[in-house]
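**Q** Pasted the sequence and its predicted model underneath.
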Amino acid sequence: MANGLLVPIYRDVYNEDFSSNTFSNRMQMQKLIYLLQEAGISIGDYSFHWYKHGPYSQQLQNDILVSKTDNNYHIRYSETAKNIVNQLALILNKNTKYKKHEWAECLASLQYLRSNVFSIHSTDREIIKELIKRKPHLSDYSTDELALKELKSMYN
């Protein structure tokens, strides 16, 4: 079943139109919905697991592929949801050494590792080292540190 909130929330966060024909847009959508769920905002009943590009949901992918663009639909957010969406927009649109979809992949992958692989006693260095091991293309340590700092400000 298609989720009518996907395209509007993508537009609200990334401030650009969504195209399911573009791999980078689909990846950015996957990472956005994962990060929203991690922050307690449910956009659908999506379960995520580790995949080639970090957290991935097949159910979400199915919804993405049949999503329709409705430029007239606007989401009314609660105050809490609005704050989270705005904070994620600032983080996901940050200018870094990574391409936009890689930055989203970096953030979501680090959050997944923090939540599902490592304990609260793990060091930043251990988490980043694991990210680089799993994803050599995300090996700019200072950018990964920035991502982890942003995640901690949002999720701690």
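**A** Now that the structure is in, tell me what you want to look at.

**Q** going forward, measure contacts and count neighbours with C-alpha atoms only.
**A** Will do.

**Q** so which helix or strand takes in the residue positioned nearest the centre of the chain?
**A** With distances taken as Cα atoms, centre = their mean, the chain has Lys31 as the residue nearest its mean C-alpha position (2.5 Å). Secondary structure from DSSP states H and E places Lys31 in helix 23-38.

**Q** ok, and here's another one to check against it:
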Amino acid sequence: MWFIAYKLNPNVSLNRLEDRLLLQKIGYVVQEILGYNLGYKFSWYSYGPYSRTLSRDLHAYETACIARGNMLDDRSLSQLVDRFTSIYVKAQSLCKDEPMARTLEIIASIHMLAKNTYPPSTDPVADLIRIKPYIRKTCAEEIERMLREEGIIEKLSSDQVK
């Protein structure tokens, strides 16, 4: 996670809330969307998916997170970073005015609502906007569409299309 965070922002620091949120969302995307089991359990939080254990690891020391990343060989790490970057760049291009952490919050939140809640949301954008009114609906809709096109969340059936 640190490697990805530093690639996105070389000045990442746990002293800033936005960077802590960034690291939480990177952890969620890597584990839940890209399928690399990092051993974290994520719950819903005011800023989207959140893991207490990941937070403790982040605050304990940076090497705990780096050590978890070392389970991947260089090729796997490179593929992981490439896939993560591809998803992030596509989402950021859809919501150019959003800061990095907010874009990742939207990606992770829509995914969690669509796949990792019970019952899964049938309209993750509407649920997200209801829970987080500060998120722009058009941005969330575009990111949801991209996640569906990428096969990250299931495509809507014809009777579900808005």
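**A** Right, received. Where do you want to start? None of these values were measured; they are calculated from a predicted model.

**Q** Show me what the residue nearest to the centre of the first structure aligns to in the second structure.
**A** In the second structure, the residue paired with Lys31 of the first structure according to TM-score structural alignment is Lys25.

**Q** close enough to count as contact, its match and Glu105?
**A** Yes: counting by Cα atoms under 8 Å, Glu105 is a contact partner of Lys25 of the second structure at 6.1 Å.

**Q** before we move on, back to that, ok, the residue nearest to the centre of the first structure touching Pro55?
**A** Yes: shown here, Lys31 of the first structure and Pro55 form a contact pair, counting by Cα under 8 Å, at 7.0 Å.

**Q** and for these two, which residues touch both?
**A** Ala108 (Cα atoms under 8 Å, 6 or more residues apart in numbering).

**Q** before we move on, back to that, how about the match of Lys31 of the first structure, what does it touch?
**A** Residues near Lys25 of the second structure by Cα under 8 Å, 6+ apart: 49-50, 101, 104-105, 108.

**Q** Next one: it from Ala101 of the second structure, what distance?
**A** 8 Å (Cα to Cα, to the nearest Å).

**Q** Same question for Pro49 of the second structure.
**A** Taken as Cα to Cα, the span from Pro49 of the second structure to Ala101 of the second structure is 12 Å.

**Q** Please say which of these two ends up with more neighbours.
**A** Pro49 (25 against 20; other Cα atoms under 10 Å).

**Q** That one corresponds to which position in the first structure?
**A** By TM-score structural alignment, Pro49 of the second structure lines up with Pro55.

**Q** On the three-state scheme, that match is what?
**A** strand (DSSP: H, G, I helix; E, B strand; the rest coil).

**Q** Could you do Trp44 of the second structure as well?
**A** Relying on three-state DSSP, one would call Trp44 of the second structure strand.

**Q** Leaving out the residues flanking it, which one is nearest to it?
**A** Tyr50 (6.2 Å; Cα to Cα, 6 or more residues apart in numbering).

**Q** What's the local residue count around that neighbour?
**A** 23.

**Q** ditto for Gly35 of the second structure
**A** Neighbour tally, Gly35 of the second structure, other Cα under 10 Å: 11.

**Q** Which residue in the first structure aligns with it?
**A** Aligned counterpart of Gly35 of the second structure in the first structure: Gly40 (TM-score structural alignment).

**Q** Please determine how far that match is located from Leu138 of the first structure.
**A** For Gly40 of the first structure relative to Leu138 of the first structure (Cα to Cα), the value is 26 Å.

**Q** Same check on Leu35 of the first structure?
**A** Taken as Cα to Cα, the span from Leu35 of the first structure to Leu138 of the first structure is 18 Å.

**Q** Count the neighbours of the closest residue to Asp57 of the second structure other than its chain neighbours for me.
**A** Closest residue to Asp57 of the second structure apart from its sequence neighbours, by Cα to Cα, 6+ apart: Ala64 at 6.0 Å. Per other Cα under 10 Å, the neighbour tally for Ala64 of the second structure reads 14.

**Q** Which helix or strand contains Ala64 of the second structure?
**A** helix 62-69.

**Q** ok so, going back, how about the contacts made by the match of Pro49 of the second structure?
**A** Counted by Cα under 8 Å, 6+ apart, Pro55 of the first structure has contacts 30-31, 34, 48-49, 108-109, 112.

**Q** which helices and strands does the helix holding Ala64 of the second structure pack with?
**A** Secondary-structure packing of helix 62-69 of the second structure (3 or more Cα pairs under 8 Å, 6 or more residues apart in numbering; DSSP states H and E): helix 2-8, helix 52-60.

**Q** Cheers, nothing more for now.
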